[in-house]
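Student: curious how this folds, go ahead:
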Amino acid sequence: MAFCIYARKSTESNDRQVLSIEAQVNELKQVARKDKLKIAKVYTESQSAKSTGRPIFDSMIKELKKGKIQGILCWKIDRLTRNLLDGAVISDLLEQGYIQEIRTPMQVYRNNGIDRLMSGIDMLFARKFIDDLSENVKRGLKAKAEHGWMPGRAPLGYKSDQGEKGFREIIPDPELFDLVRRLWDLLLSGVRSVPEILQIANNQWGFRVPSRRNKAGSPLGRSSLYNIFTNPFYYGLFIYQGKEYKGKHKPMITVQEFQHAQELLGRTDRAKPKKYKFTYTGSFRCAKCGSMITSEQKHKVLKSTGETRSYTYYHCSLGKDHNCSRKSITESELDAQIKDMIAEITIPDGYLQWIFKYYEHVRGKEKQKDSSQRKWIEKSLSEIKVKLDNLTNLMIDPENNDHHLLSTHDFSKRKSELLELKTRLESQLEEKHTDGRQELELTKEAFEFALYARVWFEKGNADRKRAIIQKLFSNREIGDQKVLMTAKSHFDSISKLQFPSYIKNTTFEPAVLGLRKGKTEAQRTQLSNFLRQLDDVRTFFMRNSRAFNDFPPRPGRRSNQNLAKC
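Tutor: Got it, this is the predicted structure:
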């Protein structure tokens, strides 16, 4: 029986641990001498077996069909094939008797049921290895892109660092970065054409593109130069699998310079990068792993009409856990859930003006009280000033030379006490000088916001929607296609108010505080509780006014100084 030796090593990284072709042939020849096998021919090939079309393999199959060779000696069965079609050819030739034996150093496959089964299983495992490797590589490359590092070879002017494969970052090439920047400068000057820039780079500067095969490098080509001038990577973005990512690498130019370059090239329609403004970008985190929720836009063509529709999806960015679930939720589903959550903290209509009038009444009463307190504080401060002067005069009095009237210790103690009291009273007086108008306005705006938030959300643009949920909710997360948020304390307290139904759509009158006759005991109790809740809400805003002075502006009205623009 005549055997052939088949040795193969792929140029791909997954075959890195496999013996070299020369080592495979040497080992297989030793096996042939040991088992006294006749070797008719040696086939060697440097090509991947994950797909069909290997010339040397096909040539060997032809020799086997002619009957010139009856057996194959290879290092492992995966050297013969890693794809199902070539595996089927080997199995068929083994079953028909064209191949009588397939030998490896550890295994012999002959034309019988068990051996054909085992060879088929080993070929399937070889294919499974390729499939798993491919999925892992794709997953790893996508994760790398989402982390801001472009997969693949770095563009001219950049290079990959010496980190672990799969985790390498792209850094400026110290030899080419400044040189490529000079190419951009020539283009942006507007006085040089691309062919002229190419001639200057190759002939005057001696620009050479690094090559693995040619250590001296090769001259820059025109297509390569155009690729540089139209590549968004140079201003900080890159495209991977049709999606745009913001890179973490150091940009070589600005966005404005890139766009100006495209105008000079006459490619303004092609050069301007597509920018999708997603409504909830940066507003949510993944409830499972804590990564930011990212968004992407997909397009679908309706078969019935041929119309193209766009859909926006939100899902985990896998920034902290690459194995996190990527269940996505559409923007329309997200909108619907948010509207329902806003409805839960929306106050009923018909009470707003009553509440505002009540707050104005309370503030008026407080101003009267503050006025008398302010006069008392000012009088106390005047008295303290007199006491401090008298204390100082006594201390420096000639008759107190021996300190028998006032000792140094007593002087220091009494002066400190008076100064401490003076500071405390001045602080109280400063508080009384502020009439509480800002806090009152903020409280009103919070109520108004709680009343109209849902309407503003439904009619608002992307900026307004994002501003509304950021002001209403904290701990914003998405998990299993469900929105999870907590109403902020000030809106939560407003939403829990128990509104007396009998004051709805009425005007506040100070007499109501006297609990006039005609009100039932239940109504008086309900009103008393309601007023206490209103006072608690206002007190909360007075203590936390600085945290809530940037509510989104109200639609249809100009924002005042307390309303920050969205």
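Student: going forward, measure contacts and count neighbours with C-alpha atoms only.
Tutor: Will do.
Student: now do I61 against W456, distance only.
Tutor: 73 Å (CA to CA, to the nearest Å).
Student: quick one: L419 from E448, how far?
Tutor: 45 Å.
Student: between those two, who's got more neighbours?
Tutor: The neighbour comparison of L419 against E448 (other CA atoms under 10 Å) goes to E448, with 17 against 14.
Student: now the second one, please; I'll put the structures next to each other:
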Amino acid sequence: MVTKIIAQGEKPGQVPQGYIKVPVLDENGVLIKKKEKIVTQTECDGDRYDMVQKMWRMLLSGVYSPPQIRKIANNDWKFRTRRTPKTGDVPLTASMIYKIFNNPFYAGYISHGGELYEGRHKPMITLKEFDYAQRLLGTKGKNRQGTYIYAFASMIRCGVCDCLVGGKTNVKLLKSTNARKVYVHYYCTRKSEYRPCNQRIYTSLESIEEQIASELQKYTILPEFRDLAIKILRRNNKIEIKERKQVYESQQKRRNQIQDQLDKLIDMRTRDMLDDDEFMSQKRILKNELVRIDDLLRSTEKRADNWLELTEEAFDFATYAAIRFKTTDDAMVKRHILATLGANFVLKDQKLTITPNEWLIPIKEQYPALEKAYLNARTNKNSSSPDREKLFEEIFQSWRAQWGSNPRHPA
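Tutor: Okay, here's the model as predicted:
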């Protein structure tokens, strides 16, 4: 019975924070009952859905740890759990926040017996985002305790032993001025008993930030280039929507093919053409593929709605991230900029290596030539403003065709 309910897209029993169970009514507004029990379905909890979704966004940003998110939710938002007959109406506990972030229900799926079943409820995140969150939680979201906030703690790994890099603060009293001087360094925590490490030299915060700033410069574009590029993107919005529709139809076709294979598999089992082990093995493969395709469909639907917004955010990052990183004193802002810049941050012999996010690579490889062509067009006295803009659009579209209409901005 439980499996049947789950297969229909409903989770038996209570649902996680952010959702509620509501009674199902027939066409006459009368409660539907089965075996004297009221039939219910999962809906969004109007009082908590947006707050829980915001918790997920904070986690996925890589800036906030679960304890920090819990503190903000309880103290700033006054979040309280859903009231039930026996409990509820209380702040989030430490175990509750991790229970939220470990539950695929928020990605639209119900976990049962080692398999994921698609739910009928409205998801807060995609399955891809859920998987990314689980990788973030591999560090258990714990920041080093202390009065100083280490912007890059738990983000960087040692290039020798793969242990996390932590931060350390030393305060010295300057005798000449009687002032306090704060020195911040990063170092390999060397917590592995099985992987020897020779990285004992500390790297200063200044050195780390200089290397990040240098990397950001490789992906920085002119502000006027950004303005013209976004103007062209908005003009081509309808074309983008058409292309997204074609992608969606292709994915839907693939889903139908997998569903047909699953139906045929069930038919073969019914006619004893497959034994139980072979049937279950092939069924699991097809079901997992369905889950993957459904997540792609959802992502395509989402991108079709907000691709332009994400593209503008990507151009904003490429335009302003370097100067913002240089001028801000906010450690969390710097952490967010680094998380947006790339992944797989490795520190070895005081050298920081950054693997840039895919959507930034074309900027580094192709933008310099594009900028040169743009500046030549801008300074050409023999061409009018419309002519220069037309030339720029031709150059930009050529570059953008290689970039792809979706820059895959992590936001």
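Student: what TM-score do we get after superposing?
Tutor: Here the TM-score for the pair of chains, by TM-score structural alignment, normalised by the length of structure 2, is 0.44; 207 aligned residues with a CA RMSD of 3.7 Å.
Student: got the contact list for L173 of structure 2?
Tutor: A179, R180, K181 (CA atoms under 8 Å, 6 or more residues apart in numbering).
Student: leaving out chain neighbours, which residue sits closest to K172 of structure 2?
Tutor: K181 (5.2 Å; CA to CA, 6 or more residues apart in numbering).
Student: which stretches of the stretch 451-566 of structure 1 form strands?
Tutor: Secondary structure of the stretch 451-566 of structure 1 (DSSP state E, counting those that start in this stretch): strands at 473-479, 482-487.
Student: tell me which of the ones you listed lies nearest to K38 of structure 1.
Tutor: strand 473-479 (65.3 Å; CA to CA).
Student: I figured L425 of structure 1 hits L381, correct?
Tutor: Yes: L425 of structure 1 is in contact with L381 according to CA atoms under 8 Å; the separation is 7.1 Å.
Student: list the buried ones in stretch 421-431 of structure 1?
Tutor: Residues K422, L425, L429 are the ones in stretch 421-431 of structure 1 that count as buried (16 or more other CA atoms under 10 Å).
Student: what sits up against that stretch?
Tutor: In contact with stretch 421-431 of structure 1 (CA under 8 Å, 6+ apart) are residues R374, I377, E378, L381, I384.
Student: helix or strand for the third one, just tell me which one.
Tutor: So the one you mean is E378 of structure 1. helix 352-396 (DSSP states H and E).
Student: quick one: whatever helix or strand comes next after that helix to helix 352-396, angle?
Tutor: Reading on from helix 352-396 of structure 1 to the C-terminus, the next helix or strand found by DSSP H and E is helix 408-433. Helix 408-433 of structure 1 and helix 352-396 are oriented at 160 degrees to each other (axes from the mean of the first three to the mean of the last three CA atoms, to 10 degrees).
Student: in structure 2, which spans are strands?
Tutor: Secondary structure of structure 2 (DSSP state E): strands at 19-23, 33-34, 37-38, 40-44, 109-112, 115-118, 156-158, 165-174, 179-188, 203-204, 342-348, 351-356.
Student: quick check: which helices or strands does the fifth one pack against?
Tutor: Contacts defined by 3 or more CA pairs under 8 Å, 6 or more residues apart in numbering; DSSP states H and E place strand 109-112 of structure 2 against strand 115-118.
Student: next, the buried residues of the strand it packs on.
Tutor: In strand 115-118 of structure 2, counting by 16+ other CA under 10 Å, buried: L116, Y117, E118.
Student: so the second one sits against K4, correct?
Tutor: The one in question is Y117 of structure 2. No: look at Y117 of structure 2 against K4 with CA under 8 Å: they stay out of range, at 10.8 Å.
Student: list residues touching both of those two?
Tutor: By CA under 8 Å, 6+ apart, no residue touches both Y117 of structure 2 and K4.
Student: the residue lying closest to L391 of structure 2 once chain neighbours are set aside - how many residues pack around it?
Tutor: With sequence-adjacent residues excluded and distances taken as CA to CA, 6+ apart, L391 of structure 2 is closest to A377, at 7.2 Å. For A377 of structure 2, the count of nearby residues is 20 (other CA under 10 Å).
Student: quick check: A377 of structure 2 touching E394?
Tutor: No: contact criterion CA under 8 Å: A377 of structure 2 and E394 do not qualify, at 11.5 Å.
Student: quick one: residues contacting T169 of structure 2.
Tutor: Y148, V182, Y183, V184, H185.
Student: show me which of these are buried.
Tutor: V184, H185.
Student: in contact with V346 of structure 2, which residues?
Tutor: V346 of structure 2 sits next to I156, R157, C158, G159, L352, T353, I354 when contact means CA under 8 Å, 6+ apart.
Student: separation between the first one and Q211 of structure 2?
Tutor: Going back to what we said before, that points to I156 of structure 2. 13 Å.
Student: who's more crowded, these two?
Tutor: When I156 of structure 2 and Q211 are compared for neighbours, I156 comes out ahead with 23 against 15, by other CA under 10 Å.
Student: how many residues are close by the residue lying closest to that one once chain neighbours are set aside?
Tutor: For I156 of structure 2, ignoring the flanking residues on the chain, the nearest one in space by CA to CA, 6+ apart is F345 at 4.7 Å. A total of 19 residues lie near F345 of structure 2 under the criterion other CA under 10 Å.
Student: my read: F345 of structure 2 touches R157, true?
Tutor: Yes: using CA under 8 Å, F345 of structure 2 is in contact with R157, at 6.2 Å.
Student: can you tell me how far N237 of structure 2 is from D50 of structure 2?
Tutor: With CA to CA as the criterion, N237 of structure 2 and D50 of structure 2 are 28 Å apart.
Student: how many residues are close by N237 of structure 2?
Tutor: 12.
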